[in-house]
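**Student:** next one to model:
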Amino acid sequence: MIKKLVIVFVTLIAYQIHGQEGTASPYSFYGLGNQKFKGTVENRSMGGISVFIDSIHVNLRNPASYATKNLQAFNGESRPVKFAIGGSHNSIKLKTDSSSEEASSTTFDYIALAIPMGRFGFGFGLLPNTSVGYKLESLNNDGDIQNRFRGEGGVNKVFLGLGYRLADGLSIGVDAHYNFGNIQNSIVEYQYDNGVPIIYQSRESNRSDLSGLNLNFGVSYKRMVTNKLELSATATYSPESTITSKNNRSIETISTSTTGQEYVNDSDEIDLESLGQAETELILPSIFTVGLGVGAPRKWFVGAEYLFQNTSNLRRPISSSMPPNGPTHKDATTISVGGFFIPDYRSLNNYFKRTVYRAGFRYEDTGLNINSEAIKEFGISFGVGLPLSGGISSANVGFEVGKRGTTNNNLIQENFINLQLSLSLGDRWFQKRKYN
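**Tutor:** This is a model prediction of the structure:
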């Protein structure tokens, strides 16, 4: 089955390169956009933890996971080739002190394949890194629109990873990421004649085409500490790197329809080369995570994870204008706690006893400060893993409810509900056949 599904990988790369609007958040204006969760539905349903690693699920956050040990539940059989694909739907309520508005987005989240080769394991895949999608307006003293900001796009990444099992329970790995994408933003400055907007307005449009490489290193350690309990510990580190931004800017004369649609009547390209802005370097911040967990294999697990991201020197792609209450960045942190429970994975007559039940929560300081307000995020998640035939594949459903931001100091609070769906498929490509 997986061999036939690999062609989907090529199709989705083409779709992702073409682009999708992966968010409807005003906070995606800042930096390179909103950070996307870079894990599977299984991880996200447990508060985002990735400390749990096994032989039948792809772990996108730690390349050491590619070199897990063989399937103990199947008499030491070689671990399977693993294929994972997932997407999500996000419903958001944007709220200020005086008004509210609703928005939604549906996105492809990841596709990945992990292939075992003895003590080694290989992985590759595609997933979004950041996402931009906003429409912001500022008003003048008369309550009319003064500026309108729009933005869309984001950064995606293709990764190729290698894991190696040093000893029983101890694995290391490294991922190489190629980041690519584009971010487009514009600002319209409205002019009025006796309180009536003039027919033709001026718009500045910017486009940044982004590309660059970075690495992610990982280590995973598992050990039985009693006859029934297994301890898990993980760590990952992604060093700071740069991403190249090739920039274009134009000043346009536009007319606007009654529905807000903007039509270009004339356009002049700005010579960014003479300004030293045609090509700039942006920083991808370093990321460090450490996790610890304990559980009974194939029964239950609970773990916690801490993430530190050096976002204090993050900068935005090319744009000459900023909305009111310009931002500052400090280092970002996330604390995640979660786990799962399986009533009886061997049950033959009760499907729901073989189902995996997951739950967790996370608290994140995004590192973004606007008008002296720290933008923080909190989410509670839960989900299920529905077994498919063969015992090494599942369909996964996850939910997350949470909020981002605040209504203090004229800011926007986002209340969100996420629905995530995925397939996690295992296939025995390299199973040795036995003959009597």
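**Student:** from now on I want contacts and neighbour counts done on CA atoms only, so please keep to that.
**Tutor:** Will do.
**Student:** tell me how many other residues surround residue 242.
**Tutor:** Applying other CA atoms under 10 Å, we find 15 other residues in the vicinity of residue 242.
**Student:** where does it sit, in terms of helix or strand?
**Tutor:** strand 241-256 (DSSP states H and E).
**Student:** what of residue 390?
**Tutor:** Assigned by DSSP H and E, residue 390 falls within no helix or strand.
**Student:** count the residues that sit near it.
**Tutor:** Neighbours around residue 390, by other CA under 10 Å: 10.
**Student:** residue 279 too?
**Tutor:** Using other CA under 10 Å, residue 279 has 17 neighbouring residues.
**Student:** which non-adjacent residue is nearest it?
**Tutor:** Excluding the flanking residues, the one nearest residue 279 by CA to CA, 6 or more residues apart in numbering is residue 246, at 4.5 Å.
**Student:** next one: residue 100
**Tutor:** residue 94 (5.4 Å).
**Student:** cool, residue 177 as well?
**Tutor:** residue 159 (4.4 Å).
**Student:** pull out the buried residues from the strand or helix carrying the one you found.
**Tutor:** Assigned by DSSP H and E, residue 159 falls within strand 145-167. Using 16 or more other CA atoms under 10 Å as the test for burial, strand 145-167 gives 145-165.
**Student:** list the helices and strands whichever helix or strand comes after it packs on?
**Tutor:** Downstream of strand 145-167, the first helix or strand assigned by DSSP H and E is strand 170-189. Using 3 or more CA pairs under 8 Å, 6 or more residues apart in numbering; DSSP states H and E as the contact test, the elements touching strand 170-189 are strand 145-167, strand 200-224.
**Student:** mind putting those strands in CSV, distance to residue 230 included?
**Tutor:** Formatted as CSV, these follow (distance: least, CA to CA, whole Å):
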stretch, distance to residue 230
strand 145-167, 16
strand 200-224, 4
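**Student:** so which of the ones you listed is nearest residue 360?
**Tutor:** Closest approach to residue 360 among the helices and strands packed on strand 170-189 is made by strand 200-224 (21.0 Å; CA to CA).
**Student:** to compare with the earlier structure, here is another sequence to fold:
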Amino acid sequence: MLAIMTVAPAAAQSSGDGSYYSRYGIGMLESFSSPQSEALGEGAFALRTTNYNPVANPALWADQIYTRATGALRVNVINTEGPSGNSAVLGAGSLEALQISFPLYTSRLGVGLALQPYSTSNYEVFRQGTVDVGVDEVTEAAYETAYEGRGGLYLFRSGLGGRVTENVRLGATVDVIFGSIKNTVRTRFPNIPAGTLAPSVSTVQTRVSGVTSTVGSQFSFPDVFQENDLLGFGASISLPATLSGDRTRTLDESLDADTVAVADGEMSLPYEIKAGVAYHMGQRWKFVADGVYAPWSTFDATFENSASSLGQFPLGGEGTLNDRWRLSAGSEFIPAGDDRFRSYFARTGYRLGTFVEQQYTTSDPGTNVYVMGATGGFSFPTAVPGTRVDLTFHVGTRGTSEPDLVQDLFYGGSLAISIGERWFTKPKLR
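**Tutor:** As a prediction, the model looks like this:
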């Protein structure tokens, strides 16, 4: 376990959430599904909707009425505290998702497309210490090492969701995962005579891509507890994926950087199960509860020149990664229900959610990292039917600063615009 002295300021960050924990595995996993689900604890895997195109469960695309395009931007701020009491504030903005969906048959068969981050690696951590040298009467030298990571993986998802019966919906997608992660280690010796020990820069860049699939289902039961209510159950499973590519190691950062090794390899991503329950109490109230599980302890990578030789966390192997689980719950309230003639704020949606998660990454082999937080937001109607503007907030903690670990206090928000219009409508003759 590295002794963390400090974390770089926000100016050193390029994008993403800037968490120290994004240096492990393939980075911090992203879980955006829709603006609505994000405000409900990032779940809502069983919640039927015509105002959004949720990515997590393709079966929910069956209810599409409008051709819909959604874009979301996120701002995240992290206050990181190390074991020595050192702290830093990191802030960054990023694109959260681009989505489009449209009905092939209104409320029966829908198509969904999405491009969004799958994981983000974005950190800068410093280590200081001394090393025995025994060169030119110098027996001990102080050193400073900076560990930096940039990049991540992206997900492109395309598929269909269809209504099999009035109460059963099924969906399936083809998922392409691709991207690159670049890890750099810089070491210098600030207090020894020039020429005694030279500073060094070593970089490992891993590029991978692969194809997998996700299948989903949703079951609805109307009038369960009272008239006009709806109880729904939904689940999806993303199949295991094998990503192949290459890993390049270079020395120095100038135009004359020396490539010392190039190796082909693969990494295996585990399956992921998402399941949830949703209850529509008429048109005004919605309640959701959801869970996620993925056995990341089975993750493995066959690349040579392991990143562990650069001080990075090893990819795969016993005790290096945890099985990931996540529980969440949330509620939505729209005072006007589906009455479009009520006041503006009565037609606004108000949302709250909460979640707890065991991350797939560990801060040291065998040390679990937990994330707890709360979400909330507003969904504002517009003058264009089918179009809404969503403002979402989140706050939470990740990890712990005791003993010798790192704790993140994170907070931020996102702005999403979901535009819906009726396309491909056949004109009627009068």
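**Student:** before we move on, back to that, out of the helices and strands packed on strand 170-189 of structure 1, flag the one nearest residue 89 of structure 1.
**Tutor:** Per CA to CA, nearest to residue 89 of structure 1 of those: strand 145-167, 17.2 Å.
**Student:** run the angle between that closest one and strand 200-224 for me.
**Tutor:** Put simply, strand 145-167 of structure 1 runs at 20 degrees to strand 200-224, going by axes from the mean of the first three to the mean of the last three CA atoms, to 10 degrees.
**Student:** check the mean deviation of strand 145-167 of structure 1 from structure 2.
**Tutor:** For strand 145-167 of structure 1, the mean deviation from structure 2 after alignment is 1.2 Å (mean CA distance after the TM-score superposition for structure 1).
**Student:** could you give the angle of that strand to strand 170-189?
**Tutor:** 170 degrees.
**Student:** ok now strand 145-167 of structure 1, how far from the chain's centre?
**Tutor:** 7 Å (CA atoms, centre = their mean, to the nearest Å).
**Student:** what do you get for stretch 60-68 of structure 2?
**Tutor:** On CA atoms, centre = their mean, the centre of stretch 60-68 of structure 2 falls 24 Å from the chain's centre.
**Student:** kindly check the end-to-end length of it for me.
**Tutor:** Terminal residues of stretch 60-68 of structure 2 are spaced 14 Å apart (CA to CA, to the nearest Å).
**Student:** go ahead and name everything in contact with that stretch.
**Tutor:** The contact list for stretch 60-68 of structure 2, computed with CA atoms under 8 Å, 6 or more residues apart in numbering, reads 46-50, 52-54, 99-103, 106-112, 160-163, 169-171, 217-218, 386, 418-423.
**Student:** next: stretch 195-208 of structure 2.
**Tutor:** Residues outside stretch 195-208 of structure 2 that contact it (CA under 8 Å, 6+ apart) are 135-136, 178-189, 243-253, 266, 307, 310.
**Student:** buried ones in it, by neighbour count?
**Tutor:** 201-208.
**Student:** of the residues you listed, which is the nearest to residue 381 of structure 2?
**Tutor:** For the buried residues of stretch 195-208 of structure 2, the nearest to residue 381 of structure 2 is residue 208 (40.8 Å; CA to CA).
**Student:** leaving out sequence neighbours, find the closest residue to the aligned partner of that closest one in structure 1.
**Tutor:** In structure 1, the residue paired with residue 208 of structure 2 according to TM-score structural alignment is residue 210. Counting by CA to CA, 6+ apart, residue 210 of structure 1 lies nearest to residue 245, which is 4.6 Å off, once chain neighbours are set aside.
**Student:** residues contacting the one you found?
**Tutor:** Here residue 245 of structure 1 is in contact with 208-211, 279-282, 317 (CA under 8 Å, 6+ apart).
**Student:** cool, residue 336 of structure 2 as well?
**Tutor:** Residue 336 of structure 2 neighbours (CA under 8 Å, 6+ apart): 284, 342, 346-347.
**Student:** which residue in structure 2 lines up with residue 362 of structure 1?
**Tutor:** In structure 2, residue 362 of structure 1 lands on residue 355 (TM-score structural alignment).
**Student:** where does that match land in three-state SS?
**Tutor:** State at residue 355 of structure 2, reduced to three classes by DSSP: H, G, I helix; E, B strand; the rest coil: strand.
**Student:** now do the SS call for the nearest residue to it once chain neighbours are set aside.
**Tutor:** Nearest non-adjacent residue to residue 355 of structure 2, counting by CA to CA, 6+ apart: residue 328, 4.1 Å away. Per three-state DSSP, the secondary structure class of residue 328 of structure 2 is strand.
**Student:** hmm, residue 328 of structure 2 is touching residue 289, no?
**Tutor:** Yes - between residue 328 of structure 2 and residue 289 there is a contact at 5.8 Å, judged by CA atoms under 8 Å.
**Student:** anything in contact with each of these two?
**Tutor:** The contact lists of residue 328 of structure 2 and residue 289 share residue 43, where a contact means CA under 8 Å, 6+ apart.
**Student:** residue 116 of structure 2 touches residue 156, doesn't it?
**Tutor:** Yes - assessed by CA under 8 Å, residue 116 of structure 2 is found in contact with residue 156 at 6.7 Å.
**Student:** whichever residue in structure 2 pairs up with residue 116 of structure 1: which element?
**Tutor:** In structure 2, residue 116 of structure 1 lines up with residue 103, judged by TM-score structural alignment. Using DSSP H and E, residue 103 of structure 2 falls within strand 87-105.
**Student:** now the element after that strand, going C-ward?
**Tutor:** strand 109-120.
**Student:** average gap between that next one and structure 1?
**Tutor:** Relative to structure 1, strand 109-120 of structure 2 is 0.9 Å off (mean CA distance after the TM-score superposition for structure 1).
**Student:** ok and that strand relative to strand 87-105, angle-wise?
**Tutor:** Using the same axes, to 10 degrees: strand 109-120 of structure 2 against strand 87-105 is 160 degrees.
**Student:** give the next helix or strand downstream of strand 109-120 of structure 2.
**Tutor:** Next element after strand 109-120 of structure 2 (DSSP H and E): strand 123-135.
**Student:** which strands or helices does that next one pack on?
**Tutor:** Applying 3+ CA pairs under 8 Å, 6+ apart, one finds that strand 123-135 of structure 2 contacts strand 6-7, strand 138-163.
**Student:** reformat those as JSON lines; add distance to residue 40 of structure 2.
**Tutor:** Shown next, in JSON lines, are those (distance: least, CA to CA, whole Å):
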{"stretch": "strand 6-7", "distance to residue 40 of structure 2": "31"}
{"stretch": "strand 138-163", "distance to residue 40 of structure 2": "22"}
